[in-house]
Structures are given as C-alpha cells and as structure tokens.
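> no letters, just coordinates:
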C-alpha cells in the first residue's frame, strides 16, 4: 500500500480524465456492470454512442485478466511431429477477440478442441478455450500417441493452473484487512483520504448516492472522521 500511495498518480487517474472531458460524462455504479445488470447497461451505451448490437455472451464471463492465473493467458503448447510444429493456444473466449483469432475462427483457420481435451472434467473457468489450426489438428489426430500425450499434458497443466488459482484466492487481502491496516497507520489513512477527496470529487458533486452505497468507503470515511 505504501508503494501505491507514493505513486498514486499511476493508479488514480479518473478525475484527471474527467477534467479533460469536462462534459457528457456518464457515470455508472459498479453494480450496473455486474453479470446480472451488464446487458441492460451496455444495451443503453451501445444505442446511445455506437448503434451496434452487443454480444451478450461476454457479460456472463470475466473479460479482463486481473485475476490470478488468468494474467498469464494466452499461452501456447507446442509439440513437434516430424518436421511440423503443432501449436495449441490456451486462451479465453474473451481474449480470443482481442488476440485477432476470432476472424481466423470464422474462416475455419482455427478450431476449438476444448471439449475434446477436457471432456472428462469441469473447468474452474468455463471461458477457457483451446484453439488449433485445422491442418495441425488433422496431423495431431493421425498420431494417436502424440494426441494422447498432449491431452494428458494439457490436463496436467490445467490441474496445476487451477491448484495455483485456489492458492491465490486463499491468500487474497480482504477489504476488512485493508481497513484494519489503515486503522493502525494514521499517516497512510490521511494520505489516502486526500487522494480520494480529489479523485472522487466529480462523483461527490454529481452522484453522491453512489458513494453512500460503497460499504467500505463509508467505513473508511468514518475511520478518518474519528481521527
């Protein structure tokens, strides 16, 4: 936390962006982009600004990678058969679009072999996907030993992937622990308050109802007021 506060300009930038925009700023409470409410919210945004249809499949899955082992994706599993290198891309359905694989999937350059490799298991992340070029898939399938070995390796990789994910989640710092730490560090508490007072100024003026819904922010404010 000390490093974050010492370099706060790297992390707290929303108010600087808002000052540049100055007008036509829309503000949404976090609950409005939750899995349950995102469809309605992005329908509104799409109609207002872009006039395009939304792909609702994204709203039931995590899009960004700021969660445990998902940050390492995509990764590529490679195996050489003869003089040909076979590559299987381990990624997510969401990242597939950002990695420019979606057009190739449409043109059948890549195929999805997720269910074939992981058919005996339920994945922790159901948006993980395995992609391989059609020609390379044919070569791999025609070599049953390499195919079985690859399937075994990929399931082992996913075992380690999911085990490490559980370890990460078990060691996450909670909001309550952060508040407890700030309770002991008056200097950091007041420094963070000064930063948030500036960062949240626009919301305080225009959307005060949102701040009232932020449980831990309210606890933090109460803590600072009791100082």
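On my side now, so go ahead. Quick caveat, the model's predicted, so the values are computed rather than measured.
> only C-alpha atoms for contact and neighbour calcs from this point on.
Will do.
> what is the helix ranked longest in the chain packed up against?
Determined from DSSP state H, the single longest helix within the chain is helix 144-170. Contacting helix 144-170 under the criterion 3 or more Cα pairs under 8 Å, 6 or more residues apart in numbering; DSSP states H and E are the following elements: helix 114-117, helix 134-141.
> figure out how far the first one is from the centre of its chain.
Translated: helix 114-117. 23 Å (Cα atoms, centre = their mean, to the nearest Å).
> put this next to the previous one:
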C-alpha cells in the first residue's frame, strides 16, 4: 500500500515540475472525479431501487427474455455481441445502466444482465423484488485456471501522466511511435502498476483476492428461478458460437441467428491488438484516422465511433505495403468525406506512407513482445503448486461455488482440463 501511495505522489510531483500548476490541478481533479463518480452512480441506482420497491413498482414493464449472469474473462463480451446479432436483442445491465436506459428496450426484445466482479455486491432483496417476470437464468462459466491465465494476460490501457487512459488518446505525425504504442500495463500482486510492462504470475493473488469473482453458487441461489442454464466459454469459440446461439434462441425464445450473419460469429473479438488499437491519428488538426483490426471489432464496440463508423472506409491499400505481415489483420479507417479532401494531397500522402511504414514495424514488435511474455495455464498451476496459501484459498472457494454446476452440469466440470489438474495438484500437495 505504501508503494502505491509513493507512486501516486511521485507522479503528481512529476506533473507539477514538467507541466506546471494548471496541469497538476487538472490531474488531481481528474483523480478525485474518477474516485467518486462510480460511488455516486451506484448510490443513485440504490436510491432509485429503494423508491421503486417502496411504491411496489418495477422498471421492467415489458417482460425480459431471460436473466444473464456474466463473469470477467469468460468470453462475456463475445456472448453479448452474439446476442445482439440475433434479432437486435438488447442488453440492460442492472446496477450499471441508468433506469432511463430501459427506453432502449421498449421496442426490442431484451435481457437483464448481472455482471459480477469480486467487489460487486448486489442487493439481493431488491433484485428479487424487481425481477418479477419468471424467466430462465443463463450463467456463463469457464475453467477457473483458464480465467486466471487470461486475467493475468489481459492487461489494461496505460494511464498517462494526466490520469487519462492511453486508449482514449489522440496522436499526431510528430509523435514517437515507440512511445505512442507503449499502451499496455499489467497487474502485480497489489493490482495495476504503471511499471508492470509484462504479465506477472504474482498477480494471481490480486486476481483471487480482488479482481475475479468465482461466486457462481452464491450469486445464483438468491434469485428465485428454478430454470437455470449454463453456457461454457468453449461453446462460444469461433467454431461453435453460431450453433450455440442458435440452440439458445430456441431455449430462451429470442430470434434465431441468420445464416447470412454466420461470419460475424466466427470473429475473434479479443485479439492480439487489444489495447494497441484503436489508434487515433489526427492530421491537419481536424481529420481523424483510426487504425483498427481488420474486422473493426474494437470500433464496433466503442461508443466514440457510433456516429461515424458507417461512413468509414479502409485506406490501408493506399498507405501500406500489402506484403507487410500485418496487412491483412488491420484496417486504416477514415471518413469518406475526409478521404476525398486529402487523397490528392501528394505531400500529405507521402508523409502518411512514411508514418505507417514505421507504425507497422513498431506495432509488430509490440504485439510480438506481448505474445512472448504471455503466461499459460501450466504456468498458473506451477505457481499455485509453489504457493500453498493462495492455492488453498482458491480450492476452498471453488469447492463451495461450483457445487450447483457439479450437480446439474457435470459435463462442464469434466471438460475443464486445467481445473482437473488443479484438483489433482491439491490432492497430491495437500
């Protein structure tokens, strides 16, 4: 804890010395706002829910199709996207979405989602009063050891000196690309660390103690529904996703996915470019170029591009050698009207070609650096073997929280290769 406080202090002093008092004050204000805005939002939701309970009202006038319980690093993003592809099935995230966001669900089928992280403690009494419609519960699962692996490798966008995450930053042609593309940081034993540039197995302590929620049984048992369905992350792989959603549509009574959209279900939503892309390049002060993955997955799921993404065209063939290793994996996007403005500007196009030649080199280096430092499930198991304290804690958590899955979907438990190895390890090590 002392280390974290020291780092924050040194960053403040650094801003004060390098950027002056105005930037220092702005940084401090941003930190205060970030700290309290979530608490204020949550308090608002609680007050609203209490009001609704008191007047015996529910915000859900129109019946929702089902209740979804999702857990971090379990393909929850992919599942939600696939559900959206199916007849525009809308999502309402209880305790996170505003009550007024239900307006988005008035003219569409929708479901209610609970997104579970370890520090998220819903008010179960309120939940049962609000969720008056009898519908199935769909619970997303994944091999716990694989979740730990992905949690360690996941990383986050780097926090800049002004407190802004680099994922939201805009760059220009004069920026140093080695600095601009240094965009990822990871957790250590105590959480996010600005100096942690590669995944750390020590963060397993943080994952189990703070970040990841394994409370499948604890979270499910309070909701009054006997119709409980489980879906495992493996069922959402590119090979299986389309058929999985098709089966779910029959069970949960929502529009079945169209064969014409099958390709969408085969996209890998979380790929090697996560946190590196989208990359925002501003030219001539007001023209935005956005580098994204080839399928523009990160753009489609970023509200910053909601109003322009339909007018974007990919201009990489004009700027990048098609023999580049990453050519088929990325897109360089610009609004059609802006491309018409700059496409005949030979001086600018030449600058962009030189810029993106270096950009592709540095991007490949950064992607490979991350790949080369990723941990595996076997690495996680070896760490747990050497650290009895956290191994025993995880074992006790899973023994309790997986009981309902073991009773009702033993096939899911049996399919978890690394969980089975973990249990064997615990039995052998004691």
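Noted; the coordinates are in hand. Model, not experiment: these values are computed from the prediction.
> buried ones in the longest helix of structure 1?
146-147, 150, 154-155, 158, 162, 165 (16 or more other Cα atoms under 10 Å).
> to residue 214 of structure 1, which of the helices and strands packed on helix 144-170 of structure 1 lies closest?
helix 114-117 (39.3 Å; Cα to Cα).
> the closest one vs structure 2, mean deviation?
In the superposition against structure 2, helix 114-117 of structure 1 averages 3.3 Å from its aligned positions (mean Cα distance after the TM-score superposition for structure 1).
> returning to that earlier point: mean shift between the longest helix of structure 1 and structure 2?
Superposing on structure 2 places helix 144-170 of structure 1 at an average distance of 1.6 Å from its equivalents, by mean Cα distance after the TM-score superposition for structure 1.
> so that helix versus helix 134-141, what angle?
For helix 144-170 of structure 1 against helix 134-141, the angle by axes from the mean of the first three to the mean of the last three Cα atoms, to 10 degrees is 110 degrees.
> list the contacts of residue 179 of structure 1.
Residues near residue 179 of structure 1 by Cα atoms under 8 Å, 6 or more residues apart in numbering: residue 220.
> do that again at 10 Å, thanks
The contact partners of residue 179 of structure 1, by Cα atoms under 10 Å, 6 or more residues apart in numbering, come to 185, 189, 216-217, 219-220, 223.
> next one: residue 171 of structure 2
177, 180, 279-283, 288-289.
> using a markdown table, lay out those residues together with neighbour count.
Shown next, in a markdown table, are those (neighbours: other Cα atoms under 10 Å):
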| residue | neighbour count |
| --- | --- |
| 177 | 19 |
| 180 | 17 |
| 279 | 21 |
| 280 | 19 |
| 281 | 17 |
| 282 | 15 |
| 283 | 15 |
| 288 | 19 |
| 289 | 24 |
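> ok but residue 132 of structure 1 is inside a strand, no?
Yes. Read with DSSP: H, G, I helix; E, B strand; the rest coil, residue 132 of structure 1 is one of the residues of a strand.
> ok, back up a step: among the contacts of residue 179 of structure 1, which are located in helices?
189, 216-217, 219-220, 223.
> weed out the non-buried ones from these.
Buried, going by 16+ other Cα under 10 Å: 189, 220, 223, out of those.
> how far away is the counterpart of the second one in structure 2 from residue 83 of structure 2?
If I follow you right, that is residue 220 of structure 1. Counting by TM-score structural alignment, residue 220 of structure 1 lines up with residue 422 in structure 2. Per Cα to Cα, to the nearest Å, residue 422 of structure 2 is found 32 Å from residue 83 of structure 2.
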